[in-house]
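>>> Following is a predicted model, sequence given first.
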Amino acid sequence: MQQTRVQSPGSPVRLTRFFGLALGVGLLVTLGACGSSKPKPAPLESLQPTRTVSVVWSQGLGSVEGAAGLTFTGDTVVAAAAGGDIVALDVKTGARQWELDVRSRLATAAGSDGRFTAVVTTGNELVVFEKGKEVWRERQPGRVATAPFVAGERVFIQAVDRSVRAYDAADGRWLWNYQRAGGESLSLAVPGVVTNYRDTLLVGQGARLIALDPVKGTPRFEANLGTPRGSNEVERLADLVGPSTQVDGDVCVRAFQLTVGCVNASNGAVRWTRPQAGARAIAANADVVVGADSADRVSAWKASNGDILWRVDRFTHRGLSGMAIWGDLLAVADSDGYLHLLALDDGRTVGRFSLDAPLEIAPTVKNGLLFAQTRRGTVYALRSN
């Protein structure tokens, strides 16, 4: 049985140096392309759209860089810009409900539960606000790329070295630290998986989904989505890529350049996995799971058992973003800033919309609208017509 390391304020703290190098997806793609010319993107197909998109509202916040990401709390969406601004927008109208300035450049998107809002700066400081007022800061021992997860009056932080730390949201008291022993020395410097299912905290540790007790930080189960293989550490890198998707008690997620799969969120039983060497977040609903591989070939699997439903290669090398299922549509953007709408039943293209820039993260569906934040920082609320 794999040993784990759990620390709390009452136990000795053992400092473990992370010897690996944090690699971003772009660097890995560059490494894979050394010695060869960049593949030519597939041309845009001729299209007579049967579905159109209209802008309900949009708000420009400034360049996002590592701060890309949207958090929804009730009727509010919280967004950030790399320069340090955090803004809460009304989901229906885009009106600014509150905004604050962290006074530092941001390394992550903001996490919020509606009362507490947390973010990590490029100086590795975790900064927590309550109702727009800063209440505490805490320097983290290492780099952070994943937005803080705020729930149950706690703030959970996952560092690039995969360690997970928990704090009391009100006073910054450190509660516990968790890191699975025996992990790989390399990790992705991109947003990973930190979320909850009912009263359980779910985090990614390499290719494993770990369920933790949010009060004690002790593991409840772990689910292995695949065993990395390769001749070097880069080829064996297989971190879970966020965000994950929860559907009918399952969590569906991608393990970078390894697999796509679904796990029972109650007991950790792996429902199914399918090999796919991809780097972006997948989308899922009760019927279908969809993801693109590293060459931007899009595949759809049956959610119940992983059987293939359809596959399309019209978007090869177009630099697809993470995806979102939007009613009977699949929404995905490319590196030219085009948002493509695919019919969920067979993958045919039914619409296209031009954003002001590419997407850094997957779009999100809320109240029937599609929300997307571009690399320029513009937050869109879109309606399908």
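It's in.
>>> switch to C-alpha atoms for all contacts and neighbour counts from now on
Will do.
>>> ok, now how distant is Arg208 from Val194?
12 Å (C-alpha to C-alpha, to the nearest Å).
>>> out of these two, which sits in the busier spot?
Shown here are Arg208 and Val194; by other C-alpha atoms under 10 Å, Val194 has more neighbours (24 against 19).
>>> got the contact list for the more buried one?
Thr146, Phe149, Phe156, Gln158, Leu201, Leu202, Val203, Gly204, Gly242 (C-alpha atoms under 8 Å, 6 or more residues apart in numbering).
>>> Could you rerun that using 10 Å?
With contact taken as C-alpha atoms under 10 Å, 6 or more residues apart in numbering, Val194 is in contact with 146-150, 156-158, 164, 201-204, 209-210, 240, 242-244.
>>> again, but for Asp356
Asp356 sits next to Asp336, Gly337, Tyr338, Gln373, Thr374, Arg375, Arg376, Gly377, Thr378, Tyr380 when contact means C-alpha under 10 Å, 6+ apart.
>>> any idea how far the fifth one is from Leu106?
Spelled out, it's Thr374. In this view, Thr374 and Leu106 are 16 Å apart by C-alpha to C-alpha.
>>> Please apply the same query to the third one.
Noted for Tyr338: a distance of 27 Å to Leu106, by C-alpha to C-alpha.
>>> who has more neighbours, the two?
Neighbours were tallied for Tyr338 and for Leu106 using other C-alpha under 10 Å; the higher tally belongs to Leu106 (29 against 20).
>>> Helix, strand or coil: sort out Leu31 for me.
At Leu31 the chain is in helix, as set by DSSP: H, G, I helix; E, B strand; the rest coil.
>>> So it versus Thr316, what's the distance?
For Leu31, the distance to Thr316 (C-alpha to C-alpha) stands at 19 Å.
>>> and those two? which has more neighbours close in?
Between Leu31 and Thr316, Thr316 has the larger neighbour count (other C-alpha under 10 Å), namely 20 against 11.
>>> okay, now the spatially closest residue to that one that is not a sequence neighbour: neighbour count?
The shortest distance from Thr316 to any non-neighbouring residue, by C-alpha to C-alpha, 6 or more residues apart in numbering, is to Asp296 (4.6 Å). Asp296 sits with 24 neighbouring residues when counted by other C-alpha under 10 Å.
>>> Pasting the second one now:
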Amino acid sequence: MRAARWTWLAALAALACGPRMETVRVYPAGDPAARRVVRFERTLEVTPPDLFVLRPEEHAGVSVDPRRHLVYAAGRGARLLAIELDRGDVVWEIDLGPSEVGSVPVVSDDGRRLYVGTEDGELLCVDLEGRKIAWRYRTEGTIRMPAVLDGDLVYFTNSHQDVFALAAADGRWRWQYEREVVADVNTIEGRAGLALRRREDEDADNLLYTCFDDGKVVALGARTGEPLWIASVAPPEGGPFVDCDATPLLLEERGEVIVTGRATGVFALGADDGAVRWRFPVEGAGTVARGPGNLLVVTSSLAGIFGIEVGGRLRWRRSVDPGVVSPALVVDDDVFVTHSEIGLLSYDVETGETLAVVRTGSGMSSTPVVDRRTGRLFALSNRGRLYVFALASQPWAVGG
């Protein structure tokens, strides 16, 4: 067990003009375990308050641009903010309307473009040099998963069971993979994103892995959209909640892709053939995150948060209060998740011990993001406020 633990030295007075934030001390002041520090830096309004929405949800997020030393944030307010990373000043902003933003923005490798999806089914490409929308591509379903870039193509999924490949430069359609929308069966709201596998053989097509509401997992050729294999993680007997809404996780060194079924749990499938390698049952399982060594972290809004070892052995489990829990973000020895009714939660990755609870007053539905270069963690609250924390225990963290 680590001797160092978390305490929270948040300057709560800075929130006097914003929503109330409550920090729960897991360790009493003066306890020898309370050595590590996550320090609250600031909060910023991304989405203007809407008093007519009783329980808002913010599914968008942020993306860091190290070239320009900016962080991009977008949300229900249908605007993109470029925020200076250290001071927190808004450098510029553009209107993305009329659609509300629903996904985490993704910046291209060359730093010239940003891609983001909307609740109305549009993928937007923003010209970051010209600070304007370069193109829009309209689909029939909500886009909440981040786009994936590979060469001259951009890939994304929507809630209508579609996978699209577009030309990254101008948004021209290249290919589309469709599955039938599941009817007369209860499914949980959500849609899996994409995992890209780049293959070393130049003659071999790269692969995209994703999941669907009918419980199917599909490996697609990145150039053509043709399926290499299709597997199922739905219960053989069928029933409600057969969907697979979690973005696959690739374990390249093992030749495995990790996926989850809402009713069946965690599966390791062969990356080349889709054959089941091992399974761990978890009710309501969501996206799996990679931890240190052979540890995986899976979140479930029904069953809690689990640390499992590759191969399917349980290491630890922690219950959570009722609400929706985000996919985990693992930063070194610590696990961060957001909770729709609470805010931000942190756990020890090795033991599952609760380290910190930050109540934002409106909860959080977006997935937290870390910038390892500056040692900052970002998360959007359901009221549309961006919270910034410094992971001050890390040697690369700012602010000491």
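Cool, the structure landed. This structure is a prediction, so every number in the text was calculated from the model and none was measured.
>>> Can you tell me the SS state at the residue nearest to Thr316 of structure 1?
Per three-state DSSP, Asp296 of structure 1 ends up coil.
>>> I'd say it and Val290 touch.
No - using C-alpha atoms under 10 Å as the test, Asp296 of structure 1 is too far from Val290 to be in contact (11.8 Å).
>>> before we move on, back to that, any common contacting residues for Arg208 and Val194 of structure 1?
Common neighbours of Arg208 of structure 1 and Val194, counting by C-alpha under 10 Å, 6+ apart, are Leu240.
>>> where do the helices sit along the stretch 251-400 of structure 2?
Read by DSSP state H, counting those that start in this stretch, the stretch 251-400 of structure 2 holds no helices at all.
>>> for it, what spans make up the strands?
With DSSP state E, counting those that start in this stretch, the ranges of strands along the stretch 251-400 of structure 2 come out as 256-261, 265-270, 276-280, 285-290, 295-300, 304-309, 313-318, 329-331, 334-338, 343-348, 354-359, 369-371, 376-380, 385-390.
>>> returning to that earlier point: among the contacts of Val194 of structure 1, name the ones in helices.
Here DSSP state H is the test, and those give no hits in helices at all.
>>> tilt between whichever strand in structure 2 runs longest and strand 385-390?
In structure 2, taking DSSP state E as the definition, the longest strand is strand 36-45. Between strand 36-45 of structure 2 and strand 385-390, the angle comes out at 150 degrees (axes from the mean of the first three to the mean of the last three C-alpha atoms, to 10 degrees).
>>> C-terminal to strand 36-45 of structure 2, what's the next element?
Where DSSP states H and E defines the elements, the next helix or strand beyond strand 36-45 of structure 2 is strand 62-65.
>>> Tell me which other helices or strands the helix or strand just after that following strand touches.
Remark: after strand 62-65 of structure 2, the chain's next helix or strand is strand 70-74, criterion DSSP H and E. For strand 70-74 of structure 2, the packing partners by 3 or more C-alpha pairs under 10 Å, 6 or more residues apart in numbering; DSSP states H and E come out as strand 62-65, strand 79-84, strand 90-95, strand 376-380, strand 385-390.
>>> looking at the ones you listed, which is buried most?
Most buried of those, by mean neighbour count (mean count of other C-alpha atoms under 10 Å): strand 376-380, with a mean of 26.
>>> which residues sit in contact with the aligned residue in structure 2 for Gly62 of structure 1?
Using TM-score structural alignment as the criterion, Gly62 of structure 1 maps onto Thr47 of structure 2. For Thr47 of structure 2, the contact set (C-alpha under 10 Å, 6+ apart) comprises 58, 73-81, 100, 380-386.
>>> and with 8 Å instead?
Neighbour list for Thr47 of structure 2: Ala74, Gly75, Arg76, Gly77, Arg383, Gly384, Arg385 [criterion: C-alpha under 8 Å, 6+ apart].
>>> And for Arg180 of structure 1?
Counting by C-alpha under 8 Å, 6+ apart, Arg180 of structure 1 touches Gln3, Thr4, Arg5, Ser163, Gln205.
>>> Make JSON lines out of these and add neighbour count and distance to Leu70 of structure 1.
Formatted as JSON lines, these follow (neighbours: other C-alpha atoms under 10 Å; distance: C-alpha to C-alpha, whole Å):
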{"residue": "Gln3", "neighbour count": "9", "distance to Leu70 of structure 1": "35"}
{"residue": "Thr4", "neighbour count": "13", "distance to Leu70 of structure 1": "32"}
{"residue": "Arg5", "neighbour count": "14", "distance to Leu70 of structure 1": "31"}
{"residue": "Ser163", "neighbour count": "20", "distance to Leu70 of structure 1": "23"}
{"residue": "Gln205", "neighbour count": "27", "distance to Leu70 of structure 1": "23"}
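>>> quick revisit: could you name the helices and strands sitting against the longest strand of structure 2?
Applying 3 or more C-alpha pairs under 8 Å, 6 or more residues apart in numbering; DSSP states H and E, we find strand 36-45 of structure 2 packed against strand 6-8, strand 385-390.
>>> now these as TSV including distance to Thr187 of structure 2?
TSV is the format used below for those (distance: least, C-alpha to C-alpha, whole Å):
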stretch	distance to Thr187 of structure 2
strand 6-8	38
strand 385-390	30
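>>> Which one of those strands lies nearest to Leu128 of structure 2?
With C-alpha to C-alpha as the criterion, Leu128 of structure 2 lies closest to strand 385-390 of these, at 20.9 Å.
>>> what's in contact with that closest one?
Contacts for strand 385-390 of structure 2 (C-alpha under 8 Å, 6+ apart): 38-47, 375-381, 397-399.
>>> average offset between that strand and structure 1?
By mean C-alpha distance after the TM-score superposition for structure 1, the fitted strand 385-390 of structure 2 averages 2.7 Å away from its aligned residues in structure 1.
>>> tilt between that strand and strand 376-380?
Angle of strand 385-390 of structure 2 versus strand 376-380, following the same axes, to 10 degrees, is 160 degrees.
>>> which bit of structure 1 covers strand 385-390 of structure 2?
The aligned range for strand 385-390 of structure 2 is 378-383, by TM-score structural alignment.
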